[in-house]
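K.L.:
sharing a sequence plus its predicted fold:
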Amino acid sequence: MSALDVLSHFEVFKTADAWASLATLTGLEIVLGIDNIVFLSLTTGKLPKSQQPLARRVGLSLALFMRLGLLFTITWVMGLKANLFTLFDHAFSARDLILLGGGLFLLAKSTHEMFERLEVEPSEDDEKKGGKGRSSFAWAILQIVILDIVFSLDSVITAVGMARDLSIMSTAVVLAVIVMLLFAGAIGNFVNRHPSMRVLALSFLLLIGALLVAEGMGQHINKGYIYFAMAFSLAVELINMKLRTRQAAPVQLHERREPLSGRREGATP
C-alpha cells in the first residue's frame, strides 16, 4: 500500500460531518468501554501489584486488536446475525450465543467474587500471598480475553450502526482504547482501595451480565438505564465516603468559658 493509498483513507475527515461522527462514536465507544475497565480492574486486582499494570496493558491491547480485527472483517461480523436454529420460539444467531455465553460467564464470575469477598475468610496461605484468592497471570489474561470477545462484538456492531466509513470507525476505536489505557490504572487502584467500590463494581457487572443474557434471548434493554443507575449509585457512595472521612476526625467543640472577671464577682467569700 503506497502513501497515496493511506492518505486517501483520511480524505473523509475533510468534512465537518465526519468529525462530528468521529466525536460521537468515540464518546460512545468510551462509554461502552466502561464495562471493559470495570472487569479489567476487578480481574487484575487479584494479581500481585507488580503484575497489575502489565495485565491492564495486555488486556486493553487485546481489546484494541480484537475490535480492529472485527472491523476489518465486518462482512463476517454482520453474518453473525443470521439465524442458526430456533428454540422456545426464538431464533438464535451466533451473536446471540456469544452474548448469552458472555452474560452467563459475567453472572457466575461476579457472584463468585462477591461471595468470596463477603463470606469466605482468608486462609494463612492467602495472607502470605498478599490477599484473598490470588490468581495467576495467565488465568487473569484468559478471563480478560473471554470478555474482550463479547465486549468487542458489542462495540463493533454499535460502530457499524453509527458510521459507514471504516476510517472513522477504526479511528474512534483506537482513540477510545487510548483513553481507557490512560484511566484504567487510576480507576483500578481506586476500586481496589475501597471495598464498597469493589462491591459496587461487582453489582455493575451483575447488571451487565443480566443485560447480555437478555440481549442473547432477544430482549433489547437500553444500556442507558444501567449506566444511569450505576452513576447514581456511584454518586451516592462518593458522598457517603466523604461523610465517613469527616466523621473519622470530628470537630471537637469546646465548652463555653465564663469571663475571669465574672467568675470573681460571683465567687463566694
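P.N.:
Ah, there it is.
K.L.:
please count neighbours and contacts with C-alpha atoms only from this point.
P.N.:
Fine.
K.L.:
ignoring the adjacent residues along the chain, who's closest to F39?
P.N.:
In this structure, F39 finds its nearest non-sequential neighbour in L205, 7.2 Å apart by C-alpha to C-alpha, 6 or more residues apart in numbering.
K.L.:
please determine how far the one you found is located from T75.
P.N.:
30 Å (C-alpha to C-alpha, to the nearest Å).
K.L.:
neighbour-wise, which of these two wins?
P.N.:
Remark: of L205 and T75, L205 carries more neighbours, 23 against 10, as counted by other C-alpha atoms under 10 Å.
K.L.:
can you give the contact residues for the helix or strand where the more buried one lies?
P.N.:
Assigned by DSSP states H and E, L205 belongs to helix 195-216. By C-alpha atoms under 8 Å, 6 or more residues apart in numbering, the residues outside helix 195-216 that reach it are 35, 38-39, 42, 92, 95-107, 110-111, 113-114, 190-192, 220-221, 223, 226, 230, 233-234, 237.
K.L.:
redo that, cut-off 6 Å
P.N.:
For helix 195-216, contacts defined as C-alpha atoms under 6 Å, 6 or more residues apart in numbering pick out 96, 99-100, 103, 106-107, 110, 191.
K.L.:
list the buried residues for it?
P.N.:
197-216 (16 or more other C-alpha atoms under 10 Å).
K.L.:
on that earlier part again, please pick the buried ones from the contacts of helix 195-216.
P.N.:
For the contacts of helix 195-216, buried by 16+ other C-alpha under 10 Å: 96, 99-100, 103, 106-107, 110, 191.
K.L.:
these in strands, which ones?
P.N.:
With strands taken from DSSP state E, there is no overlap with the buried ones among the contacts of helix 195-216.
K.L.:
and which of the residues you listed is nearest to S170?
P.N.:
L99 (22.3 Å; C-alpha to C-alpha).
K.L.:
below is structure B, check it against A:
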Amino acid sequence: MQDILLLLQDPTAWIALITLIVMEVVLGIDNLIFISILTNKLPAEHREKARRIGIGLALLMRLGLLGTIAWIVQLTTPVFEAFGHGFSWKDMILIAGGLFLVWKATKEIHHNVDPQDHEEDFIASSATTGFAAAIGQILLLDLVFSVDSIITAVGMTPHLPIMVVAVVVAVTVMLVASGPLARFIERNPTIVMLALGFLLMIGTTLIAEGAGFHVPKGYVYAAMAFSALVEVLNMLSRRKRQREKAAQH
C-alpha cells in the first residue's frame, strides 16, 4: 500500500501511466476491428454477448499474464536460430497470430466478394458452432495481442500497479467502443472490406515482427488513418449524391 501511495505522489509515474494507457488503447484497435468483424457474422441477438465475453476474457487474460511477468519476459529469449535470426516464443506467437489473421482476412474477403460459395456452409455451421467458434477465435487473437501488449508494458515501466491500471482502462475503452464500432461497420459494407485490408496489413506486420523485421507502428497506423479518412470522404460523397438524387424525385 505504501508503494502505491509513493507512486501516486510521483509525477513520472503519472506520465508513464498516461503514456501506457494511450499505447494500450492504440494497440487494442487491431483487436477491436477483428472482434467487430467476427461478431457481426453472428445472429443479431448474440453479437453483444459475444463482444462482452470476448473482451472480458481478454481483460482476465491480460491481468493473468501480468501476474506472470517474470515468465513473460523470458518469452523474448531466443530458443532456436534460423536464417541468421534467433526465434523466441514471442516471435513464434506473433508469427502464428499473423498467419491466422492473414488466413482469416483472406477467407472473409473471399466470402464478401463471392458469398454464394460459402452461404450453405455458413448456414449449416452458424447455428451449432458459430458462437463458440467466434469466442475461440477472439481468444486466440486476444492471446497474441495480450502477449505483445504486456511485453510493451514491461518495456515502458517496472511498476506492476501502473500496468494493471493501464490494462483495465484500455480494455474498458475497448468494451465501450466495441458496440458502436461494430454497428458502424455493419451499416457501411465498404468499411468491412477496408477493415479486412487492415487485418491483412496487421497480420503481415506481425509475421514481419516475428521474423525479426521491425516495422514502426507509427507508419502502420498512419496508413490506416489515411485509408479511413479517404473512406469517410467517399461515404460523405455517396450520401450527398443520394440526397441530390432523392431531391430530384
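P.N.:
In hand now; what should we look at? All values derive from a computational prediction rather than experimental measurement.
K.L.:
what TM-score do we get after superposing?
P.N.:
Once superposed, chain against chain, the TM-score is 0.92 (TM-score structural alignment, normalised by the length of structure 2); 246 aligned residues with a C-alpha RMSD of 2.1 Å.
K.L.:
residue in structure 2 paired with the residue nearest to F39 of structure 1?
P.N.:
Using TM-score structural alignment, the equivalent of L205 of structure 1 in structure 2 is L199.
K.L.:
ok, now F190 of structure 1?
P.N.:
In structure 2, F190 of structure 1 lands on F184 (TM-score structural alignment).
K.L.:
how near is its match to A195 of structure 2?
P.N.:
On the measure of C-alpha to C-alpha, F184 of structure 2 and A195 of structure 2 end up 12 Å apart.
K.L.:
repeat for G98 of structure 2
P.N.:
15 Å.
K.L.:
if we can go back for a sec, from the buried ones among the contacts of helix 195-216 of structure 1, which ones fall inside helices?
P.N.:
With helices taken from DSSP state H, the overlap with these comprises 96, 99-100, 103, 106-107, 110, 191.
K.L.:
about what we covered before: going by distance to V251 of structure 1, which of the contacts of helix 195-216 of structure 1 wins?
P.N.:
V191 (28.7 Å).
K.L.:
tell me the contacts of the closest one?
P.N.:
By C-alpha under 6 Å, 6+ apart, the neighbours of V191 of structure 1 are 197-198.
K.L.:
state the distance from it to R246 of structure 1.
P.N.:
Going from V191 of structure 1 to R246 of structure 1 by C-alpha to C-alpha gives 20 Å.
K.L.:
contact partners of stretch 26-38 of structure 1?
P.N.:
So stretch 26-38 of structure 1 is contacted by 172, 176 (C-alpha under 6 Å, 6+ apart).
K.L.:
the helix or strand hosting F115 of structure 1 vs structure 2, average offset?
P.N.:
F115 of structure 1 belongs to helix 94-118 when assigned by DSSP H and E. Aligned to structure 2 and superposed, helix 94-118 of structure 1 gives a mean residue distance of 0.5 Å (mean C-alpha distance after the TM-score superposition for structure 1).
K.L.:
quick check: the corresponding residue of structure 1 for L65 of structure 2 vs L142 of structure 1, distance?
P.N.:
Under the alignment by TM-score structural alignment, L65 of structure 2 pairs with L70 in structure 1. L70 of structure 1 sits 19 Å away from L142 of structure 1, taking C-alpha to C-alpha as the criterion.
K.L.:
so which of those two has more stuff around it?
P.N.:
The residue with more neighbours, out of L70 of structure 1 and L142, is L70; 20 against 12, by other C-alpha under 10 Å.
K.L.:
what is the burial count for the match of F190 of structure 1?
P.N.:
Around F184 of structure 2 there are 14 residues (other C-alpha under 10 Å).
K.L.:
what does the one 4 residues further on give?
P.N.:
A total of 11 residues lie near N188 of structure 2 under the criterion other C-alpha under 10 Å.
K.L.:
so what's it up against?
P.N.:
Contacts of N188 of structure 2 (C-alpha under 6 Å, 6+ apart): none.
K.L.:
circling back to that earlier point, turn the buried ones among the contacts of helix 195-216 of structure 1 into TSV, including distance to L260 of structure 1.
P.N.:
Shown next, in TSV, are these (distance: C-alpha to C-alpha, whole Å):
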residue	distance to L260 of structure 1
D96	83
L99	78
L100	79
G103	74
L106	70
L107	70
S110	65
V191	54
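K.L.:
those strands in structure 1, which residues are they?
P.N.:
So, for structure 1 - with DSSP E - the strands run 83-87, 90-93.
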